[in-house]
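Student: structural data only, the sequence is not supplied:
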């Protein structure tokens, strides 16, 4: 794969080999197109990442030559499709250092993964029990818990945010207590870019005997994640933010917990046996994969994992750290621009949200779009975080392994143009 060939003598990020960004970009057909006659500058990877040709081809080849349903047929195509699906699960398990591939549940996205835990674990809550989240969560890690607490009578509590966009842990011991049954937090904020240091929280969760779930949708694609090292009980992430296709996400959970949880959806393939008088359920992962699963999407996700591994997650993380430092400096030159979240490239990801004076983010986004610069505007499915800082919406630029400093320069020029147009 040409994208990961490192030319001899290429400089390094410390002990980590630096990859050739231009060779990486050559693997992404969409990055060569224009928008409104302008070269495409894609700075919306926190929303969805672009896809390399290797992922596109892997899915096309599956549909062209191996298409069949899985775990149902004894014919050759069925066996090939099942093997491909199982192979993808094994790749994902290895990518996050899961002790067993049986702990990897394929879902349609991270939202479904979070809902599975909220409904299966949360459905067993009762009045007096407590669930803890935070003010920086994506709506997919707020609304399911609100619904469950309304249904069961449990209480929902949350960490607040500091002025710098970090979790306020000042009341950790009071917030996470003997009544707490599960703490579900975002690991890397999709709106503030904050990477949450979870060690103190994990220690407190273990002390009170609660469970810990992390939304890793903005972590796994950029730095990888080790479920053993982080001592978590569940994580959720999604394929389309890590070079894979839409329509597939991942729930990882400890195998003993998954096998003790009631299923979320009922139907084909998730059963042990069915009688008119009752049903018994299969063990994980089948227990949580009712119906025909996202087979080709799993193949595509497996190809995305291969691609990321071939470059190296450490190299990707260092590349993004350099980009973030560069962007923070470059954006500081734009008069009237205010960044929300950490102002330094330490403890933050490659996502930067900001306001530009009194110009509405939607107007900023339209100006940038006319110049070919693609960013996201709005509340980013994190409205409580916007409320915390008293803003209705933010403009967000987010970077990935294919982003260049030249694209950040294009963003700054576009913001300067927006200032001139609305001043």
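Tutor: Arrived safely. Everything quoted here is computed from the prediction, not taken from an experiment. Residues are numbered from 1 along each chain as shown.

Student: alpha carbons only for contacts and neighbour counts from here, please
Tutor: Fine.

Student: residue 396 - that's part of a strand, no?
Tutor: Yes - assessed by DSSP: H, G, I helix; E, B strand; the rest coil, residue 396 belongs to a strand.

Student: burial of the residue lying closest to it once chain neighbours are set aside, as a residue count?
Tutor: Nearest residue to residue 396, sequence neighbours excluded (Cα to Cα, 6 or more residues apart in numbering): residue 353, at 4.1 Å. Neighbours of residue 353 under the rule other Cα atoms under 10 Å: 22.

Student: what's downstream of the helix or strand containing residue 353, the next helix or strand?
Tutor: For residue 353, the host element (DSSP states H and E) is strand 351-356. Note on strand 351-356: by DSSP H and E, the next helix or strand toward the C-terminus is helix 361-370.

Student: mind listing residues that contact that next one?
Tutor: Outside helix 361-370, the residues that touch it by Cα atoms under 8 Å, 6 or more residues apart in numbering are 35-36, 355-356, 374-378, 393-395, 411, 414-415, 417-418.

Student: in ChimeraX, how would I select just the buried ones from those residues?
Tutor: Remark: buried members of these, expressed as a ChimeraX selection using 16 or more other Cα atoms under 10 Å:
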select :355,356,374,375,376,377,378,393,394,395,411,414,415,417,418
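
Student: end to end on stretch 396-408, go ahead and measure it.
Tutor: The first residue of stretch 396-408 is 12 Å away from its last residue (Cα to Cα, to the nearest Å).

Student: comparison target, given below:
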């Protein structure tokens, strides 16, 4: 095997691009599959889980990897596109081994797993040889293990030890953390992290949800299938569930709350801050398949005396949905929905063509009729298609802007209800790979 380092820490592989011999990227590393073995024998590395388009995990045998670098992995070009399914005899390093609490063989002190390292052998196999651990404060019963020197290091430095110096990886652990897993995928987009979360067991999903901050968890929830959303929200403490709902876009929060029993929905709405709950309550009054039920209540709104420069500064917000950033709505104060009188829309391309000091009131498009909240989903789709829009204003009968409906929300509701799950679970026809089957072996029990 060429271009392979003597030791690779596995958590650092998360998200690394995978290339074929021609230099074309085929996907990114999601995880590493190992087989635990009896006794203190180091686990055997079977291969990589690589995510290929469209968000489908496939198995890449480690024997086909030719180069491992800090920012790229190259394989020999042979890849079975059959969807990866973990077998009972297999363990996912990033999803299942990071953050575990294991114990030192000498002294039985508990330590937390920060990372594990794999090394190649002369026979082209890879074995997990080292474990990076951090001492759990207080040790066993609050004291260091007898006859042992505490593993403390200045500044919380981790300690790299041999695989056979710890035990406990095969035991079921309740309350396992998820900081290491989250750190491994911290640069992922919410939709991609949602794909990872969807593949985890219910236990690990709960642990990841507990470790994510409210904003990040809200972003991930918005990208998950509805069943996963309900499961995760139901496992959170009720006060935290309300905080997460506050961090979600109001339309997504309303969609999720609309699937909950009335009593649970009302309890969560009551726990939310009144100013955060108010737009969600308004959205819940509209049918799901109407413009009112599909809109977001947080479009970009400016007063008529705002300048082009001010409007452009608003849509440059990196946290803004690209579809929402495609236009600015001009309304008389107040500019929080429901606003004062709606005057019209200024599209971002028009903003780019005008001098920065220009007032938006002078370039507003007032000829395009806005949508009414009772308009059907089909009518909304035809409206956006007819006028080549990424979003459209939703205005009540008194001329107040209620919100904006974006093309992504329309597609979300036009596609089958389980489209997110279908994307994550997408399969491709593929014949069995003899090399893969030989490498992965049986389907149950520890490898001997």
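Tutor: Great, that's in hand. None of the values given here were measured: they were computed from a predicted structure.

Student: tm score of chain vs chain?
Tutor: With the length set by TM-score structural alignment, normalised by the length of the first structure, the two chains reach a TM-score of 0.26; 188 aligned residues with a Cα RMSD of 7.2 Å.

Student: picking up where we left off before, thinking the residue nearest to residue 396 of the first structure is in contact with residue 395, fair?
Tutor: Yes - here residue 353 of the first structure reaches residue 395: they are 5.4 Å apart, a contact under Cα atoms under 8 Å.

Student: quick one on the thing from earlier: so which of the contacts of helix 361-370 of the first structure belong to helices?
Tutor: 411, 414, 415, 417, 418 (DSSP state H).

Student: from those residues, pick the one nearest residue 339 of the first structure.
Tutor: residue 415 (13.4 Å; Cα to Cα).

Student: what about residue 146 of the first structure, how many neighbours?
Tutor: If you count neighbours by other Cα under 10 Å, residue 146 of the first structure ends up with 16.

Student: same for the strand or helix carrying it, what does it pack against?
Tutor: Residue 146 of the first structure belongs to helix 143-152 when assigned by DSSP H and E. Under the contact criterion of 3 or more Cα pairs under 8 Å, 6 or more residues apart in numbering; DSSP states H and E, helix 143-152 of the first structure touches helix 110-120, strand 155-161.

Student: want to try TSV for the ones in helices among the contacts of helix 361-370 of the first structure, with distance to residue 65 of the first structure as columns?
Tutor: What follows is those, written out as TSV (distance: Cα to Cα, whole Å):
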residue	distance to residue 65 of the first structure
411	43
414	46
415	48
417	50
418	50
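
Student: hmm, back to that, wait, which of the helices and strands packed on helix 143-152 of the first structure is closest to residue 89 of the first structure?
Tutor: Among these, helix 110-120 sits nearest to residue 89 of the first structure (Cα to Cα), with 15.2 Å.

Student: packing partners of that closest one?
Tutor: Going by 3+ Cα pairs under 8 Å, 6+ apart, helix 110-120 of the first structure lies up against helix 143-152, strand 234-238, strand 249-253.

Student: which among those is found nearest to residue 78 of the first structure?
Tutor: For these, the distance to residue 78 of the first structure is smallest for strand 249-253, at 22.6 Å, taking Cα to Cα.

Student: could you check the angle strand 234-238 makes with the closest one?
Tutor: Compare the direction of strand 249-253 of the first structure with that of strand 234-238 by axes from the mean of the first three to the mean of the last three Cα atoms, to 10 degrees and you get 170 degrees.

Student: strand 249-253 of the first structure to helix 110-120, inter-axis angle?
Tutor: Using the same axes, to 10 degrees: strand 249-253 of the first structure against helix 110-120 is 40 degrees.

Student: isn't residue 354 of the first structure right up against residue 340?
Tutor: Yes - Residue 354 of the first structure lies in contact with residue 340 (Cα under 8 Å); the separation is 5.7 Å.

Student: looking at the helices and strands packed on helix 143-152 of the first structure, which is buried most?
Tutor: Ranked by mean neighbour count under mean count of other Cα atoms under 10 Å, these are led by helix 110-120, which reaches a mean of 23.

Student: burial measure for residue 386 of the second structure, as a count.
Tutor: 9.

Student: actually, residue 46 of the second structure.
Tutor: 24.

Student: thought it was touching residue 59?
Tutor: No - counting by Cα under 8 Å, residue 46 of the second structure stays clear of residue 59, with 9.2 Å between them.

Student: which neighbours do these two share?
Tutor: Counting by Cα under 8 Å, 6+ apart, no residue touches both residue 46 of the second structure and residue 59.

Student: start to end distance for stretch 391-407 of the second structure?
Tutor: With Cα to Cα, one end of stretch 391-407 of the second structure sits 6 Å from the other.

Student: what residues sit buried inside that stretch?
Tutor: Counting neighbours by 16+ other Cα under 10 Å, the buried set in stretch 391-407 of the second structure is 391-396, 399-407.

Student: which of the residues you listed fall in strands?
Tutor: If you go by DSSP state E, these have 391, 392, 393, 394, 395, 401, 402, 403, 404, 405, 406 in strands.

Student: nearest to residue 31 of the second structure, of those?
Tutor: residue 406 (34.4 Å).

Student: chain neighbours aside, what residue packs nearest to residue 307 of the first structure?
Tutor: residue 54 (7.7 Å).

Student: next secondary structure after the strand or helix carrying the one you found?
Tutor: Assigning secondary structure by DSSP H and E places residue 54 of the first structure in helix 53-65. Using DSSP H and E, the next helix or strand after helix 53-65 of the first structure towards the C-terminus is helix 76-95.

Student: that following helix packs against which elements?
Tutor: strand 104-107, helix 295-311.

Student: out of the ones you listed, deepest packed?
Tutor: strand 104-107 (a mean of 26).

Student: packing partners of that one?
Tutor: helix 76-95, strand 249-253.

Student: any idea which of the ones you listed is most buried?
Tutor: For these, the highest mean count by mean count of other Cα under 10 Å goes to strand 249-253, at a mean of 27.

Student: which is the next helix or strand following it?
Tutor: helix 255-260.

Student: buried ones in that following helix, by neighbour count?
Tutor: Those would be 255, 258, 259, for helix 255-260 of the first structure by 16+ other Cα under 10 Å.

Student: residue 417 of the first structure versus the second one, what's the distance?
Tutor: Read it as residue 258 of the first structure. 53 Å.

Student: circling back: pretty sure the residue nearest to residue 307 of the first structure sits against residue 305.
Tutor: No - applying Cα under 8 Å, one finds residue 54 of the first structure not in contact with residue 305, separated by 10.8 Å.

Student: residue 227 of the second structure sits in which helix or strand?
Tutor: Per DSSP H and E: helix 226-235 holds residue 227 of the second structure.

Student: and that helix, which residues are buried?
Tutor: 226, 228, 229, 230, 232, 233, 235.

Student: turn these into CSV, including distance to residue 29 of the second structure.
Tutor: What follows is those, written out as CSV (distance: Cα to Cα, whole Å):
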residue, distance to residue 29 of the second structure
226, 26
228, 23
229, 25
230, 28
232, 25
233, 28
235, 29
